[in-house]
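A.B. asks: For reference, the sequence and a predicted model appear below.
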Amino acid sequence: MNKFNRLIVQVALWLVIGLVIWFNQTLNTTWINENLVIFLFQVLLIYLLIFVLAPKLLFTKKYALFTIVSVCCVMVLAFIVTWFFKIPMEPHAINNMPAPGPPHDSGPRQPPSHYLFNVLILGISFSLALALEVFNHLKKKEAETIKAQNVNLENELKLLKSQINPHFLFNSLNNIYTLAGIDTGKTQKSIINLSDMLRYVLYDCEQEVVSIKKEIEYIENYLKLFALKSSKSYPISIKLNIENNGAYVAPMLFIPFIENALKHSNIDDRNNAFININITATSTEINFDVENSKPQNKVVKDGVGGIGLENVKKRLAILYPNKHSLKIVENETNFKINLQLKLI
């Protein structure tokens, strides 16, 4: 709500209050004559607060100056109303009760009493308007903070994705390079698989979420590409129990775990190594398991990689706060990861 609309709302509020009091005075025109000027000065005071005092002083943290200027404005405006717009205060009945008698000294009512009354009215108007302005400012700041946090999260996710994708491309090209010297026919097939995967990475992964079906197709293509570098099959098992293909998940969320299993299981040792992948998906939950063997002797791998697992942990914290469970179980022979995602 902009400043002008807030001014209209507050003026309308005091107008409604005045009308209610006027009806309670049995539509006495004398009451309007006595209070019209003070109402106009209420409007002026609220205008000064919304357009000048709050944005220039209060919200720039000049609190002392704001307090001094505000008090001066209330007192000066009350002074002007009292001494320059003197309206006769005719005795009249309020709610059919007689007006109070004169003071003991039987003298005329002194202006200071009327002045204090105006200070009170303007002070109440100013305080209410100030409370509404502070509330509106806090809501605006909260919205700006949430927007800034969302932008930061979006930028961080883009950065994490940009770290994952080159890693994936590097591994895939290594596989194709190895295959090129063995079988040109398989090389062509692997290039087709790679193009499908790149299409997924470049286009589908730009979305916040993708269907679990597409994510699984990407994983299957990745494993096919990996398997093509050898004429013998690898001890890799993948089991799927997909009750709802329309379930949606953040893209590229599972593949870092699979890359990690391929890298550290020494899968080339077909007699002693294994990788088991299980994915279950319902309309409310996705359960992902990957278990791989650990070689008895430490296998020396290339120094590239290792960023996937850390990135996926960060993405999980951002995308599924309080909606995911990541368990890592490791012993001397096996390494297992279980990831549960709540979709609602």
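C.D. replies: That came through fine.

A.B. asks: Only C-alpha atoms from now on, for both contacts and neighbour counts.
C.D. replies: Noted.

A.B. asks: where's Y222, which helix or strand?
C.D. replies: Per DSSP states H and E, Y222 falls inside helix 212-227.

A.B. asks: cool, and K336?
C.D. replies: K336 is part of strand 334-342, with elements assigned from DSSP H and E.

A.B. asks: outside of that strand, which residues touch it?
C.D. replies: Strand 334-342 has contacts (CA atoms under 8 Å, 6 or more residues apart in numbering) with 257, 284-294, 320, 323-330.

A.B. asks: do stretch 245-265 as well
C.D. replies: 161, 164, 204-205, 207-213, 215, 219, 273-275, 281-284, 288, 290-295, 299, 301, 306, 308-309, 312, 319, 337, 343.

A.B. asks: Second structure for comparison follows:
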Amino acid sequence: MFEATKKWSYYKKIKLVELLYLFILLVIIPLSIGLQIFERFSFTLSLILVNVLQLPSIVFFYRWLLPRTLFNKRPWWFLASLPFYLLLYELNARIAFLLMINLPFIPEKYRSNLASVEPWHWTGSLIQNMGYTLLILLSSIGLLFIRELFKRQHIVDQLQSDKLRLELDQLKSQIQPHFFFNTLNNLYALSLQGSPKTSVSIANLSGIMRYVLYEAREEKVLLAKEIAFLHSYLELERIRHNDDTVLQFCVQGNPGGTLIEPLLFLPLIENCFKHSLHHKIPGNQVQLLMTIDEEEITFQTSNLKAPKTEVAAKESGIGLYNVRKRLELLYPERHQLLVTEEDSQFIVTLSVQLNPPR
């Protein structure tokens, strides 16, 4: 429906930020430190590995501890739990050292350096680098702030999307009563005349009602189905006129698998009927033209202008307002609606870009 469906979701953004954070913390920072203090690159790779092995305690901190204390409005619980977390991190660091000491592919000198701190003995001193631990604590809090920002933005976007959907449903519901009212008027006129076309028209109306009440509830429908619906609707309208040429509908291009929002063009056609064709204007003719290509759909209506009363002008404005409102919600910056009045001619041209700009 909206362009937001093509943007990155909230969860994808969170995953990307988290992976970037861990990559910087566990790879980039140890790499930059190792290149400065070690002469052998194998020592730098070993430093990266020993940091990666401390991942469990880091993930525990920003995924479990922070959300349940500091980011759950419990700052005192956070401060009280910090000493216990430092002990947990110390345990993780000692386990990482022990694993590294027993890995045969780690340089022997590097393993000797790790063994010199005797990670298997508790001597009362910490083997962890407190400066690096502090960096982890602060950066993890920053990561949680970013996640919270994305979460709030996600909620705002969701509320906005729901609001737009309600507006679209309301606008669509304003279209359907007009359609049924006009069609029933046509059938009423046929029944008064005792026309044999009444039964055929009722069958056409049944198919149209099925489309409007069921298929038109979808966000998008095949353009071919929408065109077929418009043809059926126009056939019902033609019954009211003796001259078949008074109403012309031409489609240029192949709709193929193109999808379009349902009932998008119907209000423009209804305006032609209500404010022109239903008036006895000499030489009156309604021309509808739809051109389709891979990038754009253009729909143009052309009809003679009837003398406007104050009520008719107001109702016409409401119809075009609803069309403009739907277009703003469905195709922001991807549509153009031009209304042109030339002498006695009234022309409306709607262009819709099928694909959003890259």
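C.D. replies: Right, received. Where do you want to start? Computed from a predicted model, the values in this text were never measured in an experiment.

A.B. asks: Where in the second structure does the strand holding K336 of the first structure fall?
C.D. replies: Aligned by TM-score structural alignment, strand 334-342 of the first structure falls on residues 345-353 of the second structure.

A.B. asks: To what extent does the matching stretch diverge from the first structure after superposition?
C.D. replies: Overlaying the first structure shows stretch 345-353 of the second structure at a mean distance of 1.1 Å from the equivalent residues (mean CA distance after the TM-score superposition for the first structure).

A.B. asks: In that stretch, which residues are buried?
C.D. replies: Of the residues in stretch 345-353 of the second structure, F346, I347, V348, T349, L350, S351, V352, Q353 count as buried by neighbour count, 16 or more other CA atoms under 10 Å.

A.B. asks: Please list only the buried members of the contacts of strand 334-342 of the first structure.
C.D. replies: Buried by 16+ other CA under 10 Å: F257, E285, I286, N287, F288, D289, V290, E291, N292, S293, K294, H324, out of these.

A.B. asks: So which of these are in helices?
C.D. replies: Under the assignment DSSP state H, those contribute F257 to helices.

A.B. asks: which ones among the buried ones among the contacts of strand 334-342 of the first structure are found in strands?
C.D. replies: Counting by DSSP state E, the part of these found in strands is E285, I286, N287, F288, D289, V290, E291, N292, S293, H324.

A.B. asks: Scan the second structure for its longest helix.
C.D. replies: Across the second structure, the longest stretch assigned as helix under DSSP H is helix 130-193.

A.B. asks: Check the mean deviation of it from the first structure.
C.D. replies: Helix 130-193 of the second structure sits 2.1 Å off on average (mean CA distance after the TM-score superposition for the first structure).

A.B. asks: What helices and strands are in contact with that helix?
C.D. replies: Here helix 130-193 of the second structure touches helix 10-23, helix 66-68, helix 198-213, helix 223-238, helix 310-330, going by 3 or more CA pairs under 8 Å, 6 or more residues apart in numbering; DSSP states H and E.

A.B. asks: Looking at the ones you listed, which is nearest to N51 of the second structure?
C.D. replies: helix 10-23 (10.4 Å; CA to CA).

A.B. asks: Now do the closest one: everything it contacts.
C.D. replies: L143, R147, F150, K151, H154.

A.B. asks: Type out the ChimeraX command that picks the buried ones from these.
C.D. replies: Per 16+ other CA under 10 Å, the buried members of those correspond to this ChimeraX selection:
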select :143,147,150,151
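
A.B. asks: what's the next secondary structure element after the strand or helix carrying I48 of the second structure?
C.D. replies: Remark: I48 of the second structure resides in helix 41-52, with elements defined by DSSP H and E. Tracing the chain past helix 41-52 of the second structure, the next element assigned as helix or strand by DSSP H and E is helix 55-60.

A.B. asks: Now do the buried residues in that following helix.
C.D. replies: L55, S57, I58.

A.B. asks: Turn those into JSON lines, columns for distance to L26 of the second structure.
C.D. replies: Output for the buried residues of helix 55-60 of the second structure, formatted as JSON lines (distance: CA to CA, whole Å):
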{"residue": "L55", "distance to L26 of the second structure": "8"}
{"residue": "S57", "distance to L26 of the second structure": "12"}
{"residue": "I58", "distance to L26 of the second structure": "10"}
